[in-house]
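**Student:** Coordinates only, no sequence provided:
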């Protein structure tokens, strides 16, 4: 969400969304509140510090990680204060193990992606931390059904060896699908084991649909404007993986008719009728609303809520 006022964002979410609330991320507050900084606070047994080039794993938490942890704790205190009596879905976002590996550095300066053992340790730390985080959310909002969205925007680049090395002159070797599956599955199992629903979000054009469905995610969130609907999407949907189509532009205000047309066109190319499968669809923004303004973020969420209600009628 845009802006720096979490209380205001919680108010917007509560007013506009009834079936699925989410804990907002407000990256305008600084790197400590961004996707990577926020996710590092969840890790169990690993610490980090912010370096000029990127976040780096360290023996002890640096001042920026301590600030990130403090900020998240304050945010969750406010969520508990305002939403303690919420009955329904509550979503929390966290960066996935492959995206973290591609963006976070080892102590020597290379990305975690460069080291097989480090990738495994990071995924294990994330999995344990997510389980503890879900338990904390449940204590704060006991009536909520928790959904954990695992953000993996870097996954396609990791799989295709397109992540630059620290020098910029080379690319890290690919992480092959069996290893990627094992890392993702460890996180999925931790989420499900904590009693939450695991959902994955990837806003790239080449979403590895079969890999994500095979790893056990209950749903895949994506940008309908960049993916190519085809057999992998249809097969995953038929096999039971729900779809969260990103149909709402993040920056350009548009009307409900245009948004509905995007949804109908995508599902139509897969061979599925939207109305008949409405209970397995969640309409979303294409890739978050942090870059929008307060007015469009509010109107956009309201538009999606109306659209979802119409589909369910």
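**Tutor:** Sure thing, it's come through. None of these values were measured; they are calculated from a predicted model.
**Student:** make it CA atoms for all contacts and neighbour counts henceforth
**Tutor:** Will do.
**Student:** ok, the residue lying closest to residue 31 once chain neighbours are set aside to residue 261 distance?
**Tutor:** Spatially, and ignoring its direct neighbours in sequence, residue 31 is nearest to residue 37 (6.0 Å; CA to CA, 6 or more residues apart in numbering). The gap separating residue 37 from residue 261 is 36 Å, by CA to CA, to the nearest Å.
**Student:** try it against this one:
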């Protein structure tokens, strides 16, 4: 059976209503909603910093920055941690009877390294030791985070979606330095793999399934699977042909592949479930795969997060995802 889910973010500020919408429209593979409209503490970076173990941060004019000392989180970091805990309380309350798969999202180590600053400025990406410390703190924090979710959702299989939108830019040296005049040096696959391995292993050992979301055209599927990812989430509309064969191998092996096909913001024209279904069928035909054979592994999603959409389109996008999955 092909299923549908969301990428994570939704518009609005009413968290309980967002959870109800997800549970109502995605009965087989719901996700913990993210509502960045509530402020920087609820953004993908702020939310993920709330998961870190033994590292504290504060908010500066240039963005999030590590404090350099444990036990000294800034007010915004404390707020991010508190907000995440409150959100999970709401999920636990409203999902008591839910027994499908549940997905939670966290920003990956390389996207965090390309986003968060060192205590004295510039991105963590510029410092090998800081990058290692961040990845290990994320891995350790995820063990606790997954254990907490398993306690709250005892009837559900858990997936942890590791968001790595910046990974291709990190690997090709496209991340700008703080000054904007230069670029951080590229990180090759052997150097990028260990940080991912620590995070994926922590998720797996805690009893959850690690999935990676990357909406860049050049998703390094082979690297991600080789590092321990059980599945990959991609935007089918921008996906480069180089990723087709690795995705086909992953589907044939039974690994989850989340295909982003529904627009993440309202399009100018009409979008029908039938046309989107045809798009997926053509993709599978191009890969030489039988839809019936890979249906269990295939998941239909919007192309990216829905934070930039209207509430009405977000609801429609999730409904379309579920309808396309039903058609398949």
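**Tutor:** In hand now; what should we look at? Values in this document were obtained by computation on a predicted structure and should not be read as measured data.
**Student:** on that earlier part again, pick out whichever of residue 37 and residue 261 of the first structure has more residues nearby.
**Tutor:** residue 37 (27 against 12; other CA atoms under 10 Å).
**Student:** Tell me who's in contact with the more buried one.
**Tutor:** Residue 37 of the first structure sits next to 31, 55, 65, 68 when contact means CA atoms under 8 Å, 6 or more residues apart in numbering.
**Student:** Neighbour-wise, which one of those residues leads?
**Tutor:** residue 55 (24 neighbours).
**Student:** mind listing the strands for the first structure?
**Tutor:** 20-22, 47-50, 55-58, 88-95, 144-151, 197-201, 219-223, 242-248, 284-285 (DSSP state E).
**Student:** Against the second structure, what's the mean shift for the shortest one, could you check?
**Tutor:** It refers to strand 284-285 of the first structure. Its aligned residues in the second structure lie a mean 0.6 Å from strand 284-285 of the first structure after superposition (mean CA distance after the TM-score superposition for the first structure).
**Student:** What is the corresponding segment of the second structure for that strand?
**Tutor:** Counting by TM-score structural alignment, strand 284-285 of the first structure pairs with residues 301-302 of the second structure.
**Student:** Distance-wise, check the residue of the second structure most remote from its centre relative to residue 62 of the second structure.
**Tutor:** Residue farthest from the centre of the second structure, counting by CA atoms, centre = their mean, is residue 181 at 29.6 Å. Distance, residue 181 of the second structure to residue 62 of the second structure, using CA to CA: 16 Å.
**Student:** How many neighbouring residues does the aligned residue in the second structure for residue 16 of the first structure have?
**Tutor:** Under the alignment (TM-score structural alignment), residue 16 of the first structure maps onto residue 25 of the second structure. When counting by other CA under 10 Å, one arrives at 22 neighbours for residue 25 of the second structure.
**Student:** The one 4 residues further on too?
**Tutor:** Taking other CA under 10 Å as the criterion, the count of residues near residue 29 of the second structure is 24.
**Student:** which non-adjacent residue is nearest it?
**Tutor:** residue 101 (4.7 Å).
**Student:** Now do the contacts for the corresponding residue of the first structure for that neighbour.
**Tutor:** Alignment note: residue 101 of the second structure maps to residue 89 in the first structure; criterion TM-score structural alignment. Listed by CA under 8 Å, 6+ apart, the contact set of residue 89 of the first structure reads 19-21, 144-147.
**Student:** what about 6 Å?
**Tutor:** 20, 144-146 (CA atoms under 6 Å, 6 or more residues apart in numbering).
**Student:** looking at those residues, which has the most residues close by?
**Tutor:** Most neighbours among the contacts of residue 89 of the first structure, by other CA under 10 Å: residue 146, with 26 neighbours.
**Student:** I figured that residue hits residue 194, correct?
**Tutor:** No: using CA atoms under 6 Å, residue 146 of the first structure makes no contact with residue 194, being 9.3 Å away.
**Student:** how about the contacts of residue 37 of the first structure in JSON lines, adding distance to residue 308 of the first structure?
**Tutor:** JSON lines is the format used below for the contacts of residue 37 of the first structure (distance: CA to CA, whole Å):
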{"residue": "31", "distance to residue 308 of the first structure": "33"}
{"residue": "55", "distance to residue 308 of the first structure": "38"}
{"residue": "65", "distance to residue 308 of the first structure": "38"}
{"residue": "68", "distance to residue 308 of the first structure": "34"}
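**Student:** Of those residues, just say which sits nearest to residue 114 of the first structure.
**Tutor:** Closest approach between the contacts of residue 37 of the first structure and residue 114 of the first structure, by CA to CA: residue 55, at 15.2 Å.
**Student:** Show me where the first structure has its helices.
**Tutor:** Applying DSSP state H to the first structure gives helices spanning 6-16, 35-40, 63-83, 97-103, 116-140, 155-159, 177-193, 209-214, 231-238, 256-270, 294-312.
**Student:** Name the residues of the third one that are buried.
**Tutor:** Just to be clear, that refers to helix 63-83 of the first structure. By neighbour count on 16 or more other CA atoms under 10 Å, the buried set for helix 63-83 of the first structure is 64-69, 71-72, 75-76, 78-80, 83.
**Student:** ditto for the longest one
**Tutor:** Judged by neighbour count using 16+ other CA under 10 Å, the buried positions of helix 116-140 of the first structure are 119-135, 137-138, 140.
**Student:** In the second structure, what range does that helix match?
**Tutor:** Under the criterion TM-score structural alignment, helix 116-140 of the first structure matches residues 128-152.
**Student:** Have a look at how far, on average, that stretch is from the first structure.
**Tutor:** Mean deviation for stretch 128-152 of the second structure: 0.7 Å (mean CA distance after the TM-score superposition for the first structure).
**Student:** hang on, the earlier thing: ok, so of the contacts of residue 89 of the first structure, who is nearest residue 108 of the first structure?
**Tutor:** Nearest to residue 108 of the first structure out of the contacts of residue 89 of the first structure is residue 146 (CA to CA; 37.0 Å).
**Student:** Quick one: neighbours of the residue nearest to residue 142 of the first structure when sequence neighbours are not counted, just the number.
**Tutor:** Leaving out its chain neighbours, the residue that sits closest to residue 142 of the first structure by CA to CA, 6+ apart is residue 84, at 7.1 Å. By other CA under 10 Å, the residues close to residue 84 of the first structure number 18.
**Student:** mind checking how far residue 84 of the first structure is from residue 75 of the first structure?
**Tutor:** With distances taken as CA to CA, residue 84 of the first structure is found 13 Å from residue 75 of the first structure.
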